[in-house]
Structures are given as structure tokens and as C-alpha cells.
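In: give me the fold of what follows.
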Amino acid sequence: MSKENIFDALKSGKIDYVRVEFVDILGNTKGRSLRRAEFENVINDNKGVDYPESLALMDYKDRPIKSRYEDIIAIPDLNTFVAIPYLERTARVLSFLAQPDGLPYPYCSRSILNKAIEKLKEAGYTLQVSFEPTFYLLNSALNPADYSKAFSLEGLLEQQNFLKLLIKYLEEIDIKVETINKHYGPGQYEVKLSQKPVLEAADSLISSREVIRDTAKMNNVIATFMPKPFKDYPSSSMDITLSLQTVDGKDIMYDPNDSKGIGLSKIAYNFISGILEHLPSILSIAAPTVNSYKRFKEVVTPNMPGIGSERHYIVRLPSYYKDTHQVEFRLADPLANPYILLASMIYAGLDGIERNLMANVNEYYGTLPQTLKESLSRLENDTYMKYNLGQDLISIYINIKNIEIEEYESQITEWERDYYLKAGW
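Out: Coordinates of the predicted model:
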């Protein structure tokens, strides 16, 4: 939305408050609400909104990981300004983060992705992306909100009020929903969003997670994107569809004369092969929690590094590929930071193009790291990824994650007590 249109919306008297939001290093949204007049001053004077830097660099429990912090400035991106459909007279806007001297903030998620997008454009390409997050709906006791079967109409009926409102609210903020289904676990649902240019797609996922959580609360249930909230029920994941194009929007994924018979162009093979080459380090961003790796032990979870049509491949060519020219990346958690994840995939894909990497179809390429600690080690030793994402970003991300791992490894679980203490040892 242009500045003029935003001023018109503000002067119409329909908006009294504006949430100025940003995304932290883990992909969580933070922000504060400004009165209309104050927000008008912010955009009139091309200034931002001050926040303590600690908010950008916290763990999942909101604990800062540095001893000293400066200020950061949230610069509203007016292209993301929308009225929140379920809040009275309230709008929201996403921001880029800057330092007080005006220089870019090195840990700004949206800026990190923008930098990768620029490098992709310099090479002559753009990327269209969509997300398909899965989540659980829980009751107040944190148990599944319903026990309907996988893909059953009963599940859609049982949660119809939530689902209807969800689609309505998303479409009112220009996020198109292609499909919603009752997924495999009790109380588990999946939403497929339509494709958009890469930054807009990441913004849409962030907005969708907010709307899903808020709509759930308004329907007296709790939405969680935790990868594996239950031992005996299926995990939650997030497919990402990718479609590579030239900068003028021409498709370059599909080649009907592909000698391997699946319809991929040489550039598509190169790009995907680069992602497979850097997959172990990408995993630390796509599956960013200790809980994530319990997901990969399930039979139905994609866990085979390679390209193929079979659903266990990390990069899959779905049956509709020759119509849509979209491939699926099937490794991510629904709570991953989409900006840093997509940036890592873009850099990996460009490496594949530059090095002319050519993975074979229906072949496995090594094994995935089995723990977060192992995938972080692969990230730390991936010099190409560190150079492109930035040494400082990688260091602070690994620091946050190592604190999480150390805390997890110090816990005494019920399994340990049952296995050792109750067994009489």
C-alpha cells in the first residue's frame, strides 16, 4: 500500500491503532501498538520505532542471550500495511530493522532474505514460493481439540467455525488459501497458501501464523506449531513449493525434453542439487529445535536426501509438477524462521548453479543429521553458507541454539525415571 493510501485509510477514521511489528531471529513476531497520530508522525518523518535489541535475540522463553544491548529501530515496510479484520480499528505493518545510525541491523530476518533475493536477481532469477504449514488445535488441557480421522469430513465439520473464520480473515489481508484439510493426527490441520514472490510469501506465512493463533483463541482452542507435541500422534511439518523464474517472470523450471524424463531443466537440476549439497546445514534452520528431530523418526516423514516423486524424498516432484512447474521442499518445521530458511535455500541453489551440480533422480545423497547439535555443527563448518548468511548471524544463532540444547540435555525425563528408577536400579 502506498503512503498516500495509508494516510487516506488513517484519515478515514476507521483506524485508531497500528501495530508496528518485526520478526526476531527465531521467526517470532514482536511489536507495539501506536496511536494513529504517532504512526502518522513515524511515516511522515521517515523515522522508525525504537525497540531494545534484546527483543530480536531471545530464545523461546524470551530470555536474552547477550549481556549488553543497544537500541534497534523498526522501519515500517508500508507494502505490508493491512487492517486486522478481527480487531476493532486496528492495523498492522511489518518492519525492517536498522541500527540507530541508520545502517541495516545484521540480525534482521527480512533484510537477510532481501540480501539473498538481490543476489538471486543479479544471477538473473526470481523465486515464487508457497507454504503449507501443519498445526494442532488443543483444548485448555493441551490435549487435541478433536479426535476425527485423517482427511475426514467429520474433522472439517467439527472445526467448521474456526476454519471458516480462518479463511475469511486470511483472505481479508490478501492471503489466499488454496486448501485446508484435516491432517493425520487428532486435532491436526493443514493450510496450503498460494504462491507469491519470495519475500511476500515469507511475510504471508508470518501473518498466517498470527491469524491461526488468534482465530483459535477466539474459538476457545489453542493452535500450536510445535513439530512433535505428542509421542503417539503424527508430527507437524511444512512443505514449501518452489518455482524458479527469470527476472521478467518466465518459467525456467520445466523442460519437456529432460533426458531423465521428469521434466526438470538444467538450471532446475543445478538449483535443487545445490540445496541437497547444503542440506545438512540448511536443516539446522529448517528444523530449529531439539524437538524437531523426533519428527524424522516417523515412518511417514520425508527423510531421504534426494530428488524424486516418492513422498520420502526431501525434494519431491508432485504429480501436478508438469502443470504447475513447482517442486516441493519437504523438510521444514511449521515454526521455522521463513526468511532465514529461504535465504539459505537461495544461496545453496545459487551455489548449485555456479558449480553446475547435477544430482541424479531417485537416488539418496547421504543421511540427515540426527540431532540439532549435529546439524548446527554442519552449519558451523559450512564455509559457503557462513560467508553468505554472515559469520555474525551464524554465531549468534548457534549460541542461542546451544543454550537450548544444554538446557534440554540437563533435564531428567519421565522416560528416564520409568526406565531406571522405577525398574529398581
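In: C-alpha from now on. contacts and neighbour counts both.
Out: Will do.
In: what about residue 408, which helix or strand?
Out: helix 391-409 (DSSP states H and E).
In: residue 126 too?
Out: strand 125-138.
In: the next helix or strand after that strand: how far from the chain's middle?
Out: Next helix or strand after strand 125-138 toward the C-terminus (DSSP H and E): helix 153-158. Computed by Cα atoms, centre = their mean, to the nearest Å, the chain-centroid distance of helix 153-158 equals 27 Å.
In: for helix 153-158, buried residues please.
Out: Neighbour counts over helix 153-158 (16 or more other Cα atoms under 10 Å) mark 155-156 as buried.
In: now do stretch 176-192
Out: Neighbour-count burial for stretch 176-192 flags 176-177, 180-192 (criterion: 16+ other Cα under 10 Å).
In: what's the farthest-apart pair in those?
Out: 176 and 186 (25.3 Å; Cα to Cα).
In: the residue lying closest to residue 1 once chain neighbours are set aside: what secondary structure?
Out: In this structure, residue 1 finds its nearest non-sequential neighbour in residue 79, 4.8 Å apart by Cα to Cα, 6 or more residues apart in numbering. Assigned by DSSP: H, G, I helix; E, B strand; the rest coil, the conformation of residue 79 is helix.
In: following up with a second sequence; could you model it the same way so I can compare the two?
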Amino acid sequence: MTEQWRWTPGALAAPARPDLALAAEFLAKNDVRFVLAQFVDIYGTAKSKAVPVDHLEDIVTDGVGFAGGGVYGMRLAPHAPEYMLRGDLSTLTLLPWAPGYARMMGTGLVSGRPHPVDTRNILAAQVARLTERGWTFNSGIEPEFNLLERTADGSVRPFDATDTMRKPAYDYRGLSRVRTFLERVTASLQALGIDVYQIDHEDANGQYEINSRYADAMTSADTITLFKMAAGDIAHELGALCSFMPKPKGSMTGNGMHVHCSIADAEGSNLFHDAADQNGLGLSKMGYHFTGGILKHARALTALLAPSVNSYKRLVVGRTASGTTWAPVFTAYGDNNRTAMVRAPYGRVEIRTGDSGMNPYLAQAAIIAAGLDGIDNRIDPGPPMNVNFYALSPAEVAAMGVGLLPQTLSEAIEDLAASAFFRDALGAGFLDEFVSLKRDEWTDYHRHVSDWETQQYLTFF
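Out: Predicted structure coming up:
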């Protein structure tokens, strides 16, 4: 097994030379030739430069320069200063599936200051608010994905062509026949000390989930980025395609990315837990207030958790073409209620709106901001609702005082654009950039003539 890199997390400032010497020794011992200086764009996609290992010091001192105008969402024009990534040695990570390579993330700087549109910086700012109080936001993020292959006609199908069951969730054969891929991804994560504890076949043919143990918000986001890299590269080597598209096909269940949340104190105690909770959810007042903040900002928050046109083919009211939905659109919470936006699986909360297309840095930053608003203002989420919302009519849901999440990207983006709260919490520059890009995405989508339209209207009129 690859030797694990167990650097003690420290400040984001450039580390001292003894740390560099130890890092260089570690990389040499593991035959690393290149370090990927890495950040994520506004969509959460990994962006990198390969730096020969003998230039390791450059990454953590001056930083690595990128032309920010070449990356979506950086809010940098071609004549703007360079976007500089100054590496954080605590993020130095081997890439077991890519021998000879490591990666390092860090602080994105422009003119020597943290760039306010860099989504990792946005998350760092929200984490700092918690640190000031002696708190840590812990999250367990559950990524769903499809393992597919392209056919001769250019269409896609499950990589395991025998995965055709009508309801394949948890099917043994569905796991066994793609075990080479699942085992290689899992082994890569485990080699880095990431505790993978469950792997399963999900509801759709060719759909899977690999879950790892919870961690602090930044580590969780960095782990999801690593996971997507590993899964994509290993699938490619096997002749497969790993897709995190929210809804690859109308007849298939979509790919969610549920976020389990709690806040711990300096001793590591879960501040969301209270065994004396009269509702039986094991939630403290803080946990309820946090939930209240999430529900209060639910519609604007959805734009950040479900950030694509395709996301809203998953977040639908009523019966879906797949026959099953685990993507609740109702702004309510309950015990083990998977039809509500927020589930409370005893002593923590699970936000079920997000999909696998979300940026995990940005999504968690928004969740923390909304949750802290609930805590600081003691927002009451109301009583838990343990009913099957999908069995109720829209009128019955409305009569319960339960709202609906946006049903299109346009709705969600306009709710976000109108949110003075998120403009202040996440930054006006970021919000304007995100809203502008997503309005353009919505416009582009409506200019496209789909196959459905051609089939429906070509000879109809």
C-alpha cells in the first residue's frame, strides 16, 4: 500500500523550509515526479498545472500562476493580474491511481490577496466564522454516480450491459460485475487514509455510491474532488465513463449528493445532539435552529446545491419517469423522512436537495451561512413532519404551510439573485458572477431545439 501522507494541517501561509525538506523527502521516497498545483473552478471542476517535483518550493512560496480569464467564473479579464495558487502543504496528497503524481491545493490569490470569487476561499471564510466560536462544521457527503460506456451509435448504456433489472437497488450482481472499478477506486481512497465504509448499487441501472467517513468541511470538499478525479481516471482506463450528471436519462433516478451536517465544539462533542429531545430526533436547540436557517433560505440555497439546468429534471413535483425519487422538493424536515428537504437521522441533519453536479466548497459555504443565520437568530423550523409528501396533493401540502423548492434553474437563480443574505455572506462579486453565468446557461438551454421538440412538433402543425 502507498505510504500515507499525514501532514499536520497548518496555516495557509507559506511553510518554513524544514517543512519543505520533509515534504521533498516524502515525495522522493514515493517516486513522485510531478505535483499538481490545483484549484477548482466555480463549477467545482479540478484545474491544475503539473509542477516538476524539484520546483516544490515554488508552489508554497511565490505560488503557481494561472491566466484567470481562461477559467469560467474567476471574474478576471485577460488584462487582469494573474491568479496565483499558493500551496498549502497540509493538502499535499499522493495520487495512488496515477503513480508518480501528487496534488496540492491552497489559497487562490490575486494581487497578493485571497481572491473573493475562489470558492475554496469562500468556504474558508465561512469555516473561519465557526473557528472564532471554537466550532467545527463536520460533513459527510454522499456522491452518487453512473458508470457507463458509449455504444457504436454514440449513445450511452450501463458499463455492465447485464445491469437491466427494473429495480436494481442493492443488487449483488450489480456490485459484483463492476467490482474491478469499485475496488480500484476504494483502494485509492483507502491508501490516502480516507475511511470508505459503504459501497452500494443505487436505484438506477449503472448507478453507484461510495461513502466515506465524515470530516471537517474543507477536508470533505477536498476528498470529493479527489474522489471525482480517481473515479474519472480509473473509469477511463477501463474503457468506461464515470458521470456525475444529475439526471443522465429521464427514465433513471438522478445522482444526488446528500450532505450530512453537524457542528462540534473544541473537544469534538456533537453540539447538534441532545438525547432528551422530546421529538425523538436527538436534536439540540442548536440543531433545530440550524435547520430553521436552512429552511428559511431554502429556495436561494437550491441554486447552489442544484446548479445546472439538468438538476431540475431531478427535483420534480409528483411521480417521475423513473417511478422513484429521492430528491425532495418540499421545504420541511422530518425524522427518517426522505420526502422532506431535510432529514434528521438522530443527532445530525441531512440536506437532501443537492446533486452530484454541485461544487462541494460552495455548497458547504452556503449551508454554513444559512445554518449560522438560524443559530444566531434562533429560527424555529416548526414541528417535524413525518408524512409522505409525494402522497399528498399540492393543495394538501400548501395547507400544511410547506413550500416548494424552485422547479427550474431560472427560478432558483432569480431567488439567489434577490437574496441580500447570500450577497452579504458569499460576497457580491461572487454572487454576480455566478448569477450571470447561470442566466447565460438558462438562455443557451432555451435556444437549443431538443429531440423531444422535433418529435413532438415536426409534423404536428
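In: got a TM-score for the pair?
Out: The TM-score (TM-score structural alignment, normalised by the length of the first structure) is 0.93; 412 aligned residues with a Cα RMSD of 1.8 Å.
In: narrow the buried residues of stretch 176-192 of the first structure to those in strands?
Out: Using DSSP state E, the members of those that fall within strands are 177, 180-182, 188-192.
In: what's the helix or strand for the aligned partner of residue 290 of the second structure in the first structure?
Out: Here residue 290 of the second structure is matched to residue 271 in the first structure, going by TM-score structural alignment. Element membership for residue 271 of the first structure (DSSP H and E) is helix 266-277.
In: which other residues reach that helix?
Out: 244, 252-254, 305-306, 315, 345, 348-353, 355-359, 365 (Cα atoms under 8 Å, 6 or more residues apart in numbering).
In: could you list which of those belong to helices?
Out: Taking DSSP state H, the ones among these that sit in helices are 345, 348-353, 355.
In: list only those of those flagged as buried.
Out: Neighbour-count burial (16+ other Cα under 10 Å) is assigned, among these, to 345, 348-353.
In: for these, give me CSV that also has distance to residue 300 of the first structure.
Out: Converted to CSV, those look like this (distance: Cα to Cα, whole Å):
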residue, distance to residue 300 of the first structure
345, 24
348, 26
349, 26
350, 30
351, 30
352, 28
353, 31
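In: if we can go back for a sec, in TSV, list the ones in helices among the contacts of helix 266-277 of the first structure along with distance to residue 259 of the first structure.
Out: TSV is the format used below for these (distance: Cα to Cα, whole Å):
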residue	distance to residue 259 of the first structure
345	25
348	24
349	21
350	22
351	23
352	19
353	18
355	20
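In: and which of those is nearest residue 94 of the first structure?
Out: Closest to residue 94 of the first structure, out of all of those and judged by Cα to Cα, is residue 345, at 22.6 Å.
In: aligned to the closest one, what sits in the second structure?
Out: In the second structure, residue 345 of the first structure lands on residue 367 (TM-score structural alignment).
In: and that match, how far from residue 375 of the second structure?
Out: With the distance defined as Cα to Cα, to the nearest Å, residue 367 of the second structure ends up 12 Å from residue 375 of the second structure.
In: how about residue 56 of the second structure, what's its partner in the first structure?
Out: Using TM-score structural alignment, residue 56 of the second structure sits opposite residue 39 in the first structure.
In: so which residue is smack in the middle of the second structure?
Out: residue 360 (3.0 Å; Cα atoms, centre = their mean).
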